[in-house]
Every structure is written in structure tokens, then in C-alpha cells.
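Enquirer: fold the following for me, if possible:
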Amino acid sequence: MITFILIPGACHGGWYFEPLAKELRRHGYAAHCVTLSGIGDRAHELTGSVNLDTHVQDVVDLMEHEGIEKTVLVGHSCAGMVVRGAADRVPERIDSVVYVDAFLPGDGDSAWSLTTDAQRQWYIEGASADGIGIEPFAFLDPRTTPHPLASMVQRLRLTGSQSGFRRRDYVFAAQFPDTPFGRFYEQLRDDPAWHLHALECGHNVMGEAQDELLRILLDGVQHERGPSSDPSEEGPRAASGNVRPIHQVK
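Expert: Coordinates of the predicted model:
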């Protein structure tokens, strides 16, 4: 059975994806919303030792403890680091991966190395109180809590590739000013192994484009099949071969 594991970005707990998980369950799929170590209702676990490896292990442990064998990993923002790491650790448990306006790291990358100067400034100034947790921006949901700084600066170590997964999707939020994620969207435009989607929304995809994201996720699993050499079986594509037109969010 297809199971979605939904991993939120910085400072957010599993509650961020719960409305989406509810809809996925309504369509007959299992869905887990992850709250990573040191965040949200696990804020009491926040110490200087909670890093990227910790968060990757959170997701691996969930798959192993729940016996999940056919996983769609979905990560928003900095959770792209976690998706990539978890998929590398247990590739045999992964059906597909979905990066939602997220970092797409390679071996040796960190969120720190991949992001913008403005975001780096937030990491450092936001953690200035204790050197451990990055305080959330004031405009974020009141449920947000400090995010482990170590998870942003630790480099990801990878041992394999993503080539064995049935499907890979990248969802780009086209209206996020000074986005650090546009580079990944552009890098993938000519890669036929990826399905790309551009949404006319800001970085808060769940707040602004939940219905569109749901459609993308359902489309990915409802058209489940093995690799095909017949392009007609892959559905409508844009001129580059893998880019979906920008979706106008209503």
C-alpha cells in the first residue's frame, strides 16, 4: 500500500501537513505527518546534538517501526535535506520522492551551503539567544518553535542515487521573493527523469495552494506504473519535456 510521509520545513511540526494528510486518507492512502526531533510537541528534545542525521533517522525509524515498504516521501523547504537523506538510507522502502519548494542536496551539501545570505543571517541571528535553536519568524503560525541550528549546518553524506525510484517530483513556488529554491527548479528543467510543477504561490504552499499540491500528489500515485518508453503514457508535458505549466492558484 502506498504510504505518504509528510515532512514540514523549519520550525513547523506535523500539524502543518495534517489537512493534506486528511485528504490523502480520504482518498484511501495512508499518511503520516512527521514532527522532527526538537520541534513542536517535541521541543523538549531540542539540544545542541539534534542535527540533520537526527532528523533523517526520525524518518527512517518511522518507516522501519511501522513496516512501511512503499513510501512517498514529501518534504517542504529544508525538509528536502531530510527526504534526500532518508531516501538514501533505505532506498528499498521508497516508491517516490516529492520536493515541495525545497532544497535538493547532493553529497556534502547542507542547508547552510545551499541557501541565500539572507537565510544564513536568519539562522545565525535567530539562534543567537542560546546557539542551539533558530527562533521562528514573528509572522509564522504561533505553533512554530525554534529549529535546531545543527540540522541546518551539518553536511549531508550520501551513498547512492535516486535513480531507482519510480517517480521524482519537484514543486516550485514561483511567487516566493528571493527564493533559494529556483536554482533547483532550473537545474531539473531538462531532466526527463523529473516531473516539475510551478505554482503561482509563495513559500507557504499549504496555506496558499493546498488543493494544487493534493492534486499533484494524487496524480503521482494514481498514475503509478513502471518506466515506459512511450511518451504518450506520461501525460501532457511542456516543451522542455518534463515541466508542467504554472498552476494558477485559486
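Enquirer: going forward, measure contacts between C-alpha atoms and count neighbours the same way
Expert: Will do.
Enquirer: tell me which element the closest residue to Phe103 other than its chain neighbours is part of?
Expert: Leaving aside its chain neighbours, Phe103 sits nearest to Gly80 (4.8 Å; criterion: C-alpha to C-alpha, 6 or more residues apart in numbering). Counting by DSSP states H and E, the element that carries Gly80 is helix 79-89.
Enquirer: helices or strands up against the helix or strand that comes right after that helix?
Expert: Using DSSP H and E, the helix or strand that directly follows helix 79-89 along the chain is strand 94-102. With contacts taken as 3 or more C-alpha pairs under 8 Å, 6 or more residues apart in numbering; DSSP states H and E, strand 94-102 sits against strand 71-77, helix 79-89, strand 167-173.
Enquirer: now show me the structure for the sequence below, then we'll compare the two:
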Amino acid sequence: MATFVLVHGAMHGAWCWRDVRDRLSDAGHRVFTPTLTGQGDRRQALTPEVGVETHVCDLTDLLWFEDLRGVHLVLHSYSGILAGPVAQRADGRLASVVFLAAFLADPGQSLLDVQPPHVAARYLETASAEGDGWRLPASADFLDQWGVTDPALRRWVGPRLTDFPLRCQTEAVDYRADALDSVRKVYIRHTSPALNSLTPFHRRARISGWETYDLCCGHDTMLAVPNETADLLHRISAPETGRPRA
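Expert: Take a look at the predicted model:
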């Protein structure tokens, strides 16, 4: 069976993978769900100094200390921009990188660089006005943005969201342009509702010949459709997985 490292996006934590982790584990897979510094159950470590490099180290340290190999690295949303630096430092430990409704960033780009300009401006303004200039406060507005509509799910997710450090959005990623060339790459798009900010990355994946898949749900796929998300990851990890599809 496969080894998965499931990485959450902004304002989340390992908690969001609970049902996906359990389903994959029940199928016999080895599953790790790290919480990035300053998020979720590690929110006490949230400081202005937490940035992209902090989170890259979180993941590369996990790979090394646990001596993980043949890893299917699943990156949701914000964490997609960590792919290049992690792959470069992973010393051949990755079997694939799965971009789950994720952002992509080329060397020298930050998360805000790859966001639509009006979204980047709103985040900067909010951090300045409401986040002491260094954090983006978590709020129910993000549940609306991510298409989380189920009332019970909103009640469970909302209180668990964590303020997100602005440095994670402004710090550029640093890696060689060819760091991901030898790694299998998969992009999973969500479609109901879609998030327009992610459209360019799905298009890029298609043009580049990556494997692509769709999930009919909102942005937080692991929360909205955990069984379907886990089952798709299981299929992707199987040796007989087919080639790209729309």
C-alpha cells in the first residue's frame, strides 16, 4: 500500500483531513497529516516570522525524520506553492505530488503574486486593518468564498480556522526551475462551485500533460466529500492508474 502525506491549506490544520485519513488508513495506507507551524493545533506558534520557508522545513523535516520514501505528497490550496522547494529538498523521496485544488508558484513568485490582483489587494488591506499588519484574520467570510454551505459543516469548520501569517502570502518560493520535472504530477479540480482563482492552474496542468481529475464539490474537498476525496487518492496511488482525463 501507499504512503501519503496530506498537507492542509491556509487557516486549516491536520484536523481537516480526519475523515480522509481514516478512510485511507482503513484501506491499508500509511498516512501522515502534519499541521503547519502556526496553524490548527499549532496555533500557539503563530508569529510574524512564520512564512513559506517555515512550512517547507515542516514538510522536509517530516520526510527526513520519519525516513519516508515513495511518498504521495498531497497539497491543498495554499500548500501547493510549497511543492517546488519540497521536491528539491526531498532527496528523491516523492512518488508523486498531488495538487488538490491548489495554487502553483514558479521560482521567485509568492502566493499573492499568483492570486488575482483584486484578491491580493483585499488580503493586504485586511491584514493591515484587522491583523496588526502581519496576519490575515480567519472569519466566516472564507467559508462563503470556499463554497462551504452545509450548516453543520460550517458550525464545525468555522471555529477551527486559524489566522494566517501574511508572510506566507508575500514570501517568494525559492527552488530550481527543474525541481519538479522528474516527479509525477496530478491536479484535482473542484467544480461545484469552482474557485476562479484556481482556473489558471488547472489549465496549466492540462496543457502540461499532467493527470487531471475533478471532484464535484467546493474548495474544501476533504471536508465536503471526504469519501470521494480519499477514494480518488487511493486510485491515484494504485500502480494501474490510467493516464490523464478531464
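Enquirer: want to throw the helices and strands packed on strand 94-102 of structure 1 into TSV with distance to Asp117 of structure 1 and mean neighbour count?
Expert: Rendered in TSV, the data for those read as follows (distance: least, C-alpha to C-alpha, whole Å; neighbours: other C-alpha atoms under 10 Å):
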stretch	distance to Asp117 of structure 1	mean neighbour count
strand 71-77	16	25
helix 79-89	18	26
strand 167-173	19	23
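Enquirer: distance check, the one residue sitting closest to the centre of structure 1 against Gly160 of structure 1.
Expert: Centrality entry for structure 1: nearest residue to the mean C-alpha point is Gly75, 1.5 Å, by C-alpha atoms, centre = their mean. Applying C-alpha to C-alpha, to the nearest Å, the value for Gly75 of structure 1 to Gly160 of structure 1 is 19 Å.
Enquirer: ok, now Gly9 of structure 1?
Expert: Noted for Gly9 of structure 1: a distance of 24 Å to Gly160 of structure 1, by C-alpha to C-alpha.
Enquirer: higher neighbour count, the two?
Expert: A side-by-side neighbour count of Gly9 of structure 1 and Gly160, using other C-alpha atoms under 10 Å, places Gly9 first with 23 against 13.
Enquirer: wait, what's in contact with that one?
Expert: For Gly9 of structure 1, the contact set (C-alpha atoms under 8 Å, 6 or more residues apart in numbering) comprises 75-79.
Enquirer: go again using 7 Å as the cut-off
Expert: Contact analysis of Gly9 of structure 1 by C-alpha atoms under 7 Å, 6 or more residues apart in numbering lists 76-79.
Enquirer: which of the three states applies to it?
Expert: Under DSSP: H, G, I helix; E, B strand; the rest coil, Gly9 of structure 1 falls in the coil class.
Enquirer: which position in structure 2 aligns with it?
Expert: Gly9 of structure 1 maps onto Gly9 of structure 2 when the alignment is built from TM-score structural alignment.
Enquirer: okay, angle between the lengthiest helix in structure 1 and strand 94-102 too, please.
Expert: Counting residues, the longest helix in structure 1 under DSSP state H turns out to be helix 205-222. Angle, helix 205-222 of structure 1 to strand 94-102, by axes from the mean of the first three to the mean of the last three C-alpha atoms, to 10 degrees: 150 degrees.
Enquirer: and helix 205-222 of structure 1, which stretch of structure 2?
Expert: Using TM-score structural alignment, helix 205-222 of structure 1 corresponds to residues 221-238 of structure 2.
Enquirer: buried residues of the matching stretch, list them for me.
Expert: Taking 16 or more other C-alpha atoms under 10 Å as the neighbour-count basis, stretch 221-238 of structure 2 is seen to contain the buried residues 221-230, 233-234, 236-237.
Enquirer: repeat for stretch 22-35 of structure 2
Expert: 22-25, 29, 31-35.
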